[in-house]
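K.L.:
Would you be able to build a 3D model of this:
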Amino acid sequence: MRLAQRYGIALVALLLVGATVLFFWSENMMIYDNTQFNSPVELVWWSRDMSWNYDEQRQCGIHTCRITNKRSRRPLARGVLFYGSNIKTGDFPLPRSKQQVWALLHEESPRNTPFVSNKEFLRHFHFTSTFSRYSNLPLTTMYLPSGEALTSKDYYVTFGGKSRYGYRPSTSVVFLQSDCDTMSGREDYVKELMKHLPIDSYGSCLRNRDLPESLQKDYLNNLYSPELLRFLSEYKFMIAIENAACPDYITEKFWRPLIMGVIPIYFGSPTIKDWEPNNKSAIFVNDFQNPQALVKYLNKLADNQELYDSYRQHKLNRRNPISNKKLLHNLVTRQYHMGDSSPEASLFEKFECAVCYHVINTARNVRADSRHYNCPLEPVYAKMEGQKIPQNVADWRAAMEVGQCQAKILDEFFRRNIGFNDAEFDAELNRRIEGNNCSNSSNT
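P.N.:
All right, here's what the predicted structure looks like:
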C-alpha cells in the first residue's frame, strides 16, 4: 500500500512539473509568435552620416519592417544596413549575433571606399545591392530610365542635321566631365585624343567651351534635363569613359548619349557589350590600338551617313529597335531604376524592402562573394600613344592596395567579434604598412 502511495505521489509530482513546463513553453511561444507575427521585423541603418532621426514602419508586400537609425535598437534588429560610400573602418556593430544579417548598398565604384571590393570584406555580408549583376539587388542598368528612352526620338537629330553646323568640324565630339582624377585615367586619354581631333569640352575637366548660361547652374544634378539633352544631341559623338573599369559598372555616361541618338565613345565596364541595345551601338576604345587609330575611324563614320546610322538602330529600326534579349529581360525584371515615380521608389526604400524580405525568407548561411562587387585591384585604363601611363595611376594603385590591407584587417576583427574603434583600426593599419605586412593573406 505504501509503495502504491509513493508511486501515486510521484506521478502527481511529475504531472505538475510537466504542466509547469508546458505552461512556460506555451507562454514563450506566445511571446515568440507575437514578436514574429504582430511586431514588425526591425532593421537598423548603421551610419554616422545620418544625423537626423529616422524611424519608419514600412509595408513591403506582405511583410512589415521597422527601419530606424537608432543604434540603441540594434539588439532587437534582424538586419543592419550599410551604405558603402560612408562606411567608417572603425565603426561596426560588434559583437554581432549569428542571427543578424548585414546588408550593403553601394552603387558607386571603389574610389570612395577601396576596401569594399575585396572578398575578405564582402564575405561578412548576407545581402548586397551593387552594380554587379550577381548582387542580390542588381543596379546594373539603374541609370537607364526605360527602354522607351532608348527608342524615343524626343532628342533625335538626323545625320544631316548634325552635319549642318559649319562652326563645328564634321567629326563633332563632346566631352562633359567634372571629375578630373579617375582610376581609368579618363582625362589623360582625352588629352591624347585632343592632339588629333577638336573636342568641345564643357565640364571643369579640360574645359575649352562654356555651356549655355541656362545650363551652367548645377548641371551635375540635372544630367537628364531635356534642355541639356537637346543641346548635346547636336553632336555626332560623345566621350563616355567611366571613372573605373569594373564589370557591370555602367553609368549615365553610356546610356545618356544612346538616349540622345549620339554615338558613345566608351571605355569602362569590360562586360559592356552584354548590355548595349544592339551588337553595334557604341564605339569601344579598347577596339583600337591607340587614340590616333580611334580618330581615324571616327572621321570615317562622320562622313558616311549609312555607316554612322548603323550605330543608331535603336532609334531607326522601328520593328526591332533593341535586339539584346539580356537587356530587354533586365528592363522587365529590374527592381530599381532612375526616374521611377511610383510610391516608395527611391533606391534606399527599394533596398530597405529587399532586405526586409531577405531577412524573413532567406537562410542566414548565404554570404556575398567577390562577384557581388567585382573590381580589379590594379587600375585599368585605356591604351594610349607609346604605352603611356595615366598621370595618377600610381596613386590609385597605392589606394587600392591600402584598401586591400584594410579589408584583411576588418576580416580579422570581424572574426574576433569584439568591438573596436577608429584609433585601434588605424594603429593596426599603420603597423602593417610600416612593417610591409599588408600582403599577408587572411584565412579563408
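K.L.:
from here on, contacts and neighbour counts on C-alpha atoms
P.N.:
Noted.
K.L.:
Name all residues that make contact with the residue most central in space within the chain.
P.N.:
Nearest residue to the geometric centre of the chain (Cα atoms, centre = their mean): residue 107, 2.0 Å. When contacts are counted by Cα atoms under 8 Å, 6 or more residues apart in numbering, residue 107 touches 84, 129-131, 139.
K.L.:
I have a second one here; can you model it like the first so I can compare?
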Amino acid sequence: MERIEQMQQRRYKMKWFLILLVVMSITGFLTWLYIDHTVPEFNQYRLVKSFENPTESNDNNYADQLRIILLWNSFFGDKRWSLPDDLLDPSYFRKDIRCPVSNCVITNRRDLFPRLDMYDAILFHTAQPFSVINPVPSQRSWRQLYVFALMEPPGETKHILSDENDFYNLTMTYRTDSDIVWAYNWFVDKTTNMRILPWEYPQWHPVPNVYNNTEIWKAWSSKTKMAAWFVSHCETLSKREQLAAELQKSIDVDIYGKCGGFSCQQGSLECDRLLDEEYKFYFSFENSLCVDYITEKLYRIMKRNIIPVVYGGANYKQFLPPHSYINVEDFATPAEL
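P.N.:
Model prediction:
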C-alpha cells in the first residue's frame, strides 16, 4: 500500500514538472515572439548599430542616419539587380564604389525586418509585371519612399502606368529629368578623370584643328567593308529594321544575329576584331524613339575603332562628343545619308 502511494506521489510530481516545463517553454516562445515581431525596433537597432560608421555614430543629424533600401522584385530574373550580394552595407558604398553617400544598406531580403513598412525606400522594377502573390507590400508607412525603377522605354513596361500615378514617390530611370538618373553609362574626362554626365549639360573639349594619329589612320585605311549591325529584335517600335532595309539599297550592310545572314557572338573578341579592323560604320539604332533613351550598346561601340551611325530619340549632342558619330536625323532621306 505504501509503495502504491509513493508511485502516485512521483506521478503527481512528474505531472506538475511537465506542466511547468510546458508553461516555461510557451512563455519563452511568446517572449521571443514579442521581441522579434511585436517590437521590431529592437532588431532594427541591432542592424543599424552593426553597420554604423564609428566616425558618424555621434552625429544625430537626420541626413546622416542609416537608410535601408529594399529591392522589391527581380531585375529580369536577377534578384540582386547585378549587385554582388543579397545585402550590401555602408562599407560597400564607401570602400568598394567610393560613393559620396554611404549611409545606406541595400538588400533584396524582405525578411530583414518583421514589417515591410520599416524599410526607408522600396524599389520596384516596372519592366516586369508584379507577382500574383503579394504583388505589392500590404503595409506602407508615410515616411517610406516608393521608387519607380525602369531602364526600358515606356512601351516595354508591363504596367498600365496611368493606374499607378499615385503609387510612387520618386522615379529612377534613364531620363535626365528623373529624380534619380539611372544611366546606362557615361564618359570620363581624361584630363580630370571626372565623369561627364549628360544631365549636367557637359561642355565638351574643343576639337583640335589638326589631328594626326598615324595608327588610327593606318587602321582606318585598311578597312574593306562598309557597315555592320548586330541585332536580335527584328520588329521594333522605332521601325529601325525598315531604315536598315532602305540603307541596304544604297550601301552594303552586314547584319549579324537573328535578323541577318551573318553570325558572331556579340561582345566576343572576334566581334570586336571585325569592328576594329574590317568595318567603317556601325548602326546603333535604338528599338524605341524615346527622350534620352540611349542603351549600353552605343557606349560599347564608342570604345571601338569604328564610327557609329545613331538613330534614336535622344539629343545626342548632350550625350556624345562632337564629331564622334553620324546622326540619321541630320539627313532628309536614307539615300542622302
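K.L.:
returning to what we had before: can you say which of the contacts of residue 107 of the first structure are buried?
P.N.:
Among the contacts of residue 107 of the first structure, those buried by neighbour count (16 or more other Cα atoms under 10 Å) are 84, 129-131, 139.
K.L.:
Counterpart of residue 231 of the second structure over in the first structure?
P.N.:
Superposed on the first structure with TM-score structural alignment, residue 231 of the second structure falls opposite residue 177.
K.L.:
List the residues that contact its match.
P.N.:
By Cα under 8 Å, 6+ apart, residue 177 of the first structure lies in contact with 201-205.
K.L.:
Among these, which one lies nearest to residue 263 of the first structure?
P.N.:
In terms of Cα to Cα, no member of those lies closer to residue 263 of the first structure than residue 201, at 16.3 Å.
K.L.:
number of nearby residues for the alignment partner in the second structure of residue 79 of the first structure?
P.N.:
Counting by TM-score structural alignment, residue 79 of the first structure corresponds to residue 121 in the second structure. Residue 121 of the second structure: 22 surrounding residues under other Cα atoms under 10 Å.
K.L.:
Next: residue 22 of the second structure.
P.N.:
By other Cα under 10 Å, 12 other residues sit near residue 22 of the second structure.
K.L.:
element containing it?
P.N.:
Using DSSP states H and E, residue 22 of the second structure maps to helix 2-33.
K.L.:
Which SSE is immediately downstream of the helix or strand where residue 32 of the first structure lies?
P.N.:
Element membership of residue 32 of the first structure, judged by DSSP H and E, is helix 2-37. Past helix 2-37 of the first structure, further along toward the C-terminus, the next helix or strand under DSSP H and E is strand 41-45.
K.L.:
just checking, next helix/strand downstream of that following strand?
P.N.:
Following strand 41-45 of the first structure toward the C-terminus (DSSP H and E): strand 55-60.
K.L.:
Compute the number of surrounding residues for the counterpart of residue 283 of the second structure in the first structure.
P.N.:
Using TM-score structural alignment, the partner of residue 283 of the second structure in the first structure is residue 239. Using other Cα under 10 Å, the number of residues around residue 239 of the first structure comes to 25.
K.L.:
One more: the one 10 residues further on?
P.N.:
Neighbourhood size, residue 249 of the first structure [other Cα under 10 Å]: 27.
K.L.:
Quick one: residues contacting it.
P.N.:
Contacts of residue 249 of the first structure by Cα under 8 Å, 6+ apart are 109, 131-132, 140, 268-269.
K.L.:
what do you get if the cut-off is 6 Å, keeping everything else the same?
P.N.:
Shown in contact with residue 249 of the first structure (Cα atoms under 6 Å, 6 or more residues apart in numbering): 131, 269.
K.L.:
sorry, back to before: give me the aligned partner of the residue nearest to the centre of the first structure over in the second structure.
P.N.:
Applying TM-score structural alignment, one finds that residue 107 of the first structure aligns to residue 151 in the second structure.
K.L.:
Could you do residue 158 of the first structure as well?
P.N.:
Residue 158 of the first structure maps onto residue 216 in the second structure, by TM-score structural alignment.
K.L.:
Is that match within a helix or a strand, and which one?
P.N.:
In this structure, residue 216 of the second structure sits in helix 214-221 according to DSSP H and E.
K.L.:
Give me the buried stretch members for the following helix or strand past that helix, please.
P.N.:
Next helix or strand after helix 214-221 of the second structure toward the C-terminus (DSSP H and E): strand 225-230. Going by neighbour count (16+ other Cα under 10 Å), the buried part of strand 225-230 of the second structure is 225, 227-230.
K.L.:
Need the contact partners of strand 225-230 of the second structure.
P.N.:
252-257, 278-283.
K.L.:
buried subset of those?
P.N.:
Buried among the contacts of strand 225-230 of the second structure by 16+ other Cα under 10 Å: 253-257, 278-283.
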